[in-house]
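> sequence unknown, structure follows:
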């Protein structure tokens, strides 16, 4: 069993929330599940970036936007879903929408 925390990159908030719900109750008692995405307030983002307290581990579920801009002490495993959300302009509608891409 790997010791330390886990950082998993997911394409968006919906996937982060769904994954957190599925992990709840299915991780060891010493493991916290934390979310990290842009719409969270600063306090929640800071808590996600801080190292896990002594004797605890955490699973950080983050959007790929954080991939190049953060370092979280204590992370020993990084999982990348290989998916991200990118804006795509649709000329027919004149609107830009987010599309999940590899």
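Okay, I see it. No experiment lies behind these values; they were computed from the predicted model shown. Numbering: from 1, shown residues only.
> alpha carbons only for contacts and neighbour counts from here, please
Will do.
> any idea how far residue 48 is from residue 63?
In this view, residue 48 and residue 63 are 12 Å apart by CA to CA, to the nearest Å.
> Same check on residue 22?
For residue 22 relative to residue 63 (CA to CA), the value is 17 Å.
> Kindly report the same for residue 13.
Taken as CA to CA, the span from residue 13 to residue 63 is 7 Å.
> The two: which has the busier surroundings?
Legend: neighbour count by other CA atoms under 10 Å for residue 13 and residue 63, higher for residue 63 (24 against 18).
> Which parts of the chain are helices?
Chain-ordered helices for the chain, with DSSP state H as the definition, fall at 13-23, 42-49.
> what about versus this one:
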């Protein structure tokens, strides 16, 4: 049985909210490491990249939640077509269908 986006919206919202919390918790932990003399065991460049990845994850997830609130979630920002529900279940914050993502 294939699920439609409408069928899965609440589950996807919960996934996005958990993802947002994970990224936020990770960023908080990394910021603590950045203030420690030994950087929490990470070299400074790696720690900086990890902080940037956590910030990007927060931004991407927040944008997906915003699209959901606006009613545009699941529409590709590249071509305007529908992003398959299976793709959203794997990458809930993605703003692009596979062909548009590959072109980026």
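Received the coordinates, thanks. Just so we're clear, the structure is a prediction, and the values are computed from it rather than from any experiment.
> Would you report the TM-score computed for these chains?
Comparison of the two superposed chains (TM-score structural alignment, normalised by the length of the first structure) gives a TM-score of 0.26, and 43 aligned residues with a CA RMSD of 4.0 Å.
> Would you map the strands across the first structure?
5-10, 31-36, 57-63, 75-80, 84-90, 95-101 (DSSP state E).
> I'd like those as JSON lines, with distance to residue 42 of the first structure appended.
What follows is those, written out as JSON lines (distance: least, CA to CA, whole Å):
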{"stretch": "strand 5-10", "distance to residue 42 of the first structure": "19"}
{"stretch": "strand 31-36", "distance to residue 42 of the first structure": "10"}
{"stretch": "strand 57-63", "distance to residue 42 of the first structure": "14"}
{"stretch": "strand 75-80", "distance to residue 42 of the first structure": "21"}
{"stretch": "strand 84-90", "distance to residue 42 of the first structure": "22"}
{"stretch": "strand 95-101", "distance to residue 42 of the first structure": "24"}
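> Let me know which of those is tucked in deepest.
Highest mean neighbour count of the strands of the first structure: strand 57-63, a mean of 23 (counted as mean count of other CA atoms under 10 Å).
> relative to helix 42-49, how tilted is that one?
In terms of direction (axes from the mean of the first three to the mean of the last three CA atoms, to 10 degrees), strand 57-63 of the first structure departs from helix 42-49 by 120 degrees.
> now for strand 57-63 of the first structure, which elements pack on it?
Counting contacts by 3 or more CA pairs under 8 Å, 6 or more residues apart in numbering; DSSP states H and E, strand 57-63 of the first structure is packed against strand 5-10, helix 13-23, strand 31-36.
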